[in-house]
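In: fold the stuff below for me.
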Amino acid sequence: MSDFVTFTNEFGQTVQMSREDYQKKVIPANLDRYWDDKDKLRDFAMELAKEQFNEEAASAADRLLELYGPIESALIFRAVVHMQAKEFERAKTILINCLDRFPASGTACTNLAKIYGAEGDEAKAFEMLETGLFKDPNQENALNLYAQAFVNSGRKDELRRRLETLSSKEGAWRPKLHLARLALTEENLLKAMQWYREAIEGTKDRFEVVMTVTGELGQAGYVYQLIQICEEYWQPEFPYPYAGFNYANALLATDQKEKAIAILRHMQDHLADNYKPMVDHFLARIPGAAEAEAAAVQKVALEQAENPAHKKSWWKFWKS
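Out: Sure thing, here's the model as predicted:
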């Protein structure tokens, strides 16, 4: 645990402060300020839990239960704060109550599994983890724990079978990411790409999965497959630039500098203002990018002078 806390103050500035000062000066003021604002208090409480200010997080969690009532997320958050303080019996009681109220809660099962694991009951922990995944197969943390348990014991074939069972459930897409990763470790690229595509096509918010898939393909060195995924699924309208950066890196690695610059500029048009400078910083690190962009702009200007009907931005011409 760090001796300092980094946070954003009310003026939008990033501030670093010692834990002691933060605990004395910031936490009481913010708790007082947000005490009757359930949304802001929830966000602050999550920060308190993340930074392991357990006593203050507990106070906020109790207040959230008052404000929201015993809804699933408020009950689970209260249990998690108990878990961080190693108050396992109290956490267990809340999670069992949560399951009584919300029988479909996979997250409650996963947190119960963590408690059983901390208590040394590995068999019960695994059983509860699997139960939670059958309720909600898209839990990222639960799937990571589940997959690691099989990998650690050398049971990859059994893991594959169980992931395939989970992936067959309606709406399940995250198990397919794990199946793709498993295929990559076995150098079965064709199968990995199949699972990656199925994972992307099974989600509503594709931008998150495309970002994950392109990151994994890039790290594995499969740049042509990364480009293939982007040409099928990437959109310049995605709210975050990271998949676009992965796409651009792959294009640069395959000597397609002009196209990389084009997709970055096209993406920049659609990004929120706080992300736009990231594109400029990315471009500044590409050798010869400024010259290539200037040449492309000049080329398009000449083409538009010859044919005034074409009024596209220069970076859209690479699609033609």
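In: only C-alpha atoms for contact and neighbour calcs from this point on.
Out: Will do.
In: what packs against the helix or strand that Glu231 is a member of?
Out: Taking DSSP states H and E as the criterion, Glu231 maps to helix 223-233. Under the contact definition 3 or more CA pairs under 8 Å, 6 or more residues apart in numbering; DSSP states H and E, helix 223-233 sits against helix 206-220, helix 242-253.
In: include mean neighbour count and distance to Ala294 when you put those into a markdown table, please.
Out: Listed next are the helices and strands packed on helix 223-233 as a markdown table, based on neighbours: other CA atoms under 10 Å; distance: least, CA to CA, whole Å:
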| stretch | mean neighbour count | distance to Ala294 |
| --- | --- | --- |
| helix 206-220 | 20 | 28 |
| helix 242-253 | 22 | 18 |
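In: roughly how far does Lys50 sit from Pro236?
Out: Between Lys50 and Pro236 the distance is 33 Å, computed by CA to CA, to the nearest Å.
In: compare neighbour counts for these two and give me the winner.
Out: A count of neighbours by other CA atoms under 10 Å puts Pro236 above the other of Lys50 and Pro236, at 18 against 13.
In: distance of the residue nearest to that one when sequence neighbours are not counted from Val297?
Out: With CA to CA, 6 or more residues apart in numbering as the criterion, Pro236 has its nearest non-adjacent residue at 4.3 Å, and that residue is Met267. Distance of Met267 to Val297, given as CA to CA: 17 Å.
In: point to the residue nearest the middle of the protein.
Out: Glu208 (6.4 Å; CA atoms, centre = their mean).
In: quick check: it vs Leu189, distance?
Out: 21 Å.
In: now do the same contact list for Leu67.
Out: Asp36, Lys38 (CA atoms under 8 Å, 6 or more residues apart in numbering).
In: next secondary structure after the helix or strand where Tyr116 lies?
Out: Here Tyr116 sits within helix 106-118, counting by DSSP H and E. Toward the C-terminal end, the helix or strand that comes next after helix 106-118 (DSSP H and E) is helix 122-135.
In: next, the buried residues of that following helix.
Out: Residues Lys124, Ala125, Phe126, Met128, Leu129, Glu130, Thr131, Gly132, Leu133, Phe134, Lys135 are the ones in helix 122-135 that count as buried (16 or more other CA atoms under 10 Å).
In: next, the structure of the following sequence, for comparison with the previous one:
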Amino acid sequence: MNDKDREEINKEDKMIVVYDEEGNEKLISAEVWREEVLPVHLKINFDNPDNLYNLIVISLQDGFYLEILEATEVLIKIDPDKERSYNARGILLMSLDDLDGAEKLLKKYINEFGATGVILTNLAKVYDKKNQKLKSIETLWEALEHDPNQDSGLMWWAAIHREKAGEKGFYDAMRKAATIKGSWRPQLWLARELLEKKDLKKAKKYYSKILKMAEDSFDALMQISGDLGNNGYIDEVIELIYPIYVLEKHSPEVGFNILQCFIEKKEYFEGEKLLAKLYDLENPTIKENLIHFSKEFESLKN
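Out: As a prediction, this is how the structure comes out:
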């Protein structure tokens, strides 16, 4: 197994799904992963920042905090991507309730490398945990001014305003974020609002501008295809998304949305062409999805 083999924890029986080199699914206990597998994988990747970072992210998600203390220190030393290494260490310190340590670390990054949206968002989280609410909100807005398209910061910003003023507050927050130069993610949500009001024409204007800026973004294509499909605009998914969909950039999940549209339109010829490309990925994690779509297309032929 390598660092990408571990897939997810089953919370009920505390088992982890992993895949061997042949793509076969196996189960091991979370305890075995934590005590026997993870330490070995961490150490053998102390000279590989990408693999080490992936293991750290997985461990943060699973709550294995103490197990990666040393690894996050090593990552800061070896990783050319200083933002992600400092960010990972900062999140870990917050998870361990070392708020002063996290604040000091994130400020050190800003002093040495300059402020970024992600670093400022996590600094805002530190202030929030310290109950410094005003300072947290001010720092969060500063984070969005640096990068209005970071999902975590934007959704937190909108959630704060939703708590105060409901859905109107949520969309008003998105409208404010959409005024920041270079923004496109807030506009995704404004387009969704328009679709829910059946105003496809205005929504498509947003999508046209978004795709000029974020055609390579998985998030953009995923939300646009999902929102259009969920609101019944199947033709528009094929019109806007299918021509620019590239497997290597946009991931299989966007392809699933497109395949579903072909099924609903009963266009099995184009659908099976895309399905064949997805099969060519030989990705065991999407095998069941592809089998499902294969059966759907076969049923259309009968």
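In: picking up where we left off before, chain center to the helix holding Glu231 of structure 1: distance?
Out: 20 Å (CA atoms, centre = their mean, to the nearest Å).
In: got it, and stretch 198-214 of structure 2?
Out: 21 Å.
In: for stretch 34-53 of structure 2, same thing?
Out: Taking mean C-alpha positions (CA atoms, centre = their mean), stretch 34-53 of structure 2 and its chain are 22 Å apart.
In: repeat for stretch 248-268 of structure 2
Out: So, by CA atoms, centre = their mean, the centroid of stretch 248-268 of structure 2 is 19 Å from its chain's centroid.
In: one more: stretch 56-72 of structure 2?
Out: 18 Å.
In: the closest residue to Gln194 of structure 1 other than its chain neighbours and Glu164 of structure 1, how far apart?
Out: Ranked by CA to CA, 6+ apart and with sequence neighbours excluded, the top spatial neighbour of Gln194 of structure 1 is Ala180, at 7.6 Å. Per CA to CA, Ala180 of structure 1 is found 11 Å from Glu164 of structure 1.
In: give me the more crowded residue out of those two.
Out: Taking neighbours as other CA under 10 Å, Ala180 of structure 1 and Glu164 compare with Ala180 leading, 27 against 15.
In: show me what Glu73 of structure 2 lines up with in structure 1.
Out: By TM-score structural alignment, Glu73 of structure 2 lines up with Asp62 in structure 1.
In: what's around its match, how many residues?
Out: 14.
In: which residues sit in contact with the residue nearest to Gln194 of structure 1?
Out: Lys191, Ala192, Met193, Gln194, Trp195, Tyr196.
In: one more time with 10 Å
Out: Neighbouring residues of Ala180 of structure 1 by CA atoms under 10 Å, 6 or more residues apart in numbering: 160, 174, 186, 188-199, 213, 216.
In: next one: Leu38 of structure 2
Out: Counted by CA under 10 Å, 6+ apart, Leu38 of structure 2 has contacts Asp3, Arg6, Ala30, Glu31, Val32, Leu55, Ile56, Ser59, Phe64, Glu67, Ile68.
In: so Met267 and Val297 of structure 1 - more neighbours on which side?
Out: The neighbour comparison of Met267 of structure 1 against Val297 (other CA under 10 Å) goes to Met267, with 22 against 15.
In: isn't that one up against Tyr240?
Out: Yes. Using CA atoms under 10 Å, Met267 of structure 1 is in contact with Tyr240, at 9.4 Å.
In: touching both of those two, which residues are there?
Out: Going by CA under 10 Å, 6+ apart, residues that sit against Met267 of structure 1 and also against Tyr240 are Lys276.
In: on that earlier part again, and which of the contacts of Leu38 of structure 2 is nearest to Lys265 of structure 2?
Out: Of all those, Arg6 has the smallest distance to Lys265 of structure 2: 37.0 Å, by CA to CA.
In: residue in structure 1 paired with the closest one?
Out: Using TM-score structural alignment, Arg6 of structure 2 lines up with nothing in structure 1.
In: equivalent analysis for Ser183 of structure 2, please.
Out: Checking with TM-score structural alignment, Ser183 of structure 2 has Ala172 as its match.
In: strands of the stretch 1-150 of structure 1, start to end?
Out: Secondary structure of the stretch 1-150 of structure 1 (DSSP state E, counting those that start in this stretch): strands located at 4-8, 14-18.
In: any idea which of the ones you listed gets closest to Arg90 of structure 1?
Out: Across those, closest to Arg90 of structure 1 is strand 4-8 (CA to CA), at 28.2 Å.
In: give me the contact list for that closest one.
Out: Against strand 4-8 of structure 1 from outside (CA under 10 Å, 6+ apart): 13-23, 47, 51.
In: circling back to that earlier point, if you rank the contacts of Leu38 of structure 2 by neighbours, which is first?
Out: Ile56 (27 neighbours).
In: to which residue of structure 1 is that one aligned?
Out: Per TM-score structural alignment, Ile56 of structure 2 is aligned with Ala45.
In: for Glu83 of structure 2, same thing?
Out: In structure 1, Glu83 of structure 2 lands on Glu72 (TM-score structural alignment).
In: I figured that match hits Ile96, correct?
Out: No. With contacts counted by CA under 10 Å, Glu72 of structure 1 stays clear of Ile96, the gap being 11.4 Å.
In: returning to what we had before: need the strands of the stretch 1-150 of structure 1 in a markdown table with distance to Ala253 of structure 1 and mean neighbour count, can you?
Out: Formatted as a markdown table, the entries for the strands of the stretch 1-150 of structure 1 read as follows, by distance: least, CA to CA, whole Å; neighbours: other CA atoms under 10 Å:
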| stretch | distance to Ala253 of structure 1 | mean neighbour count |
| --- | --- | --- |
| strand 4-8 | 36 | 14 |
| strand 14-18 | 35 | 12 |
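In: let me know which of these is the nearest to Ala220 of structure 1.
Out: Ala220 of structure 1 sits nearest to strand 4-8 of all these, at 32.7 Å, using CA to CA.
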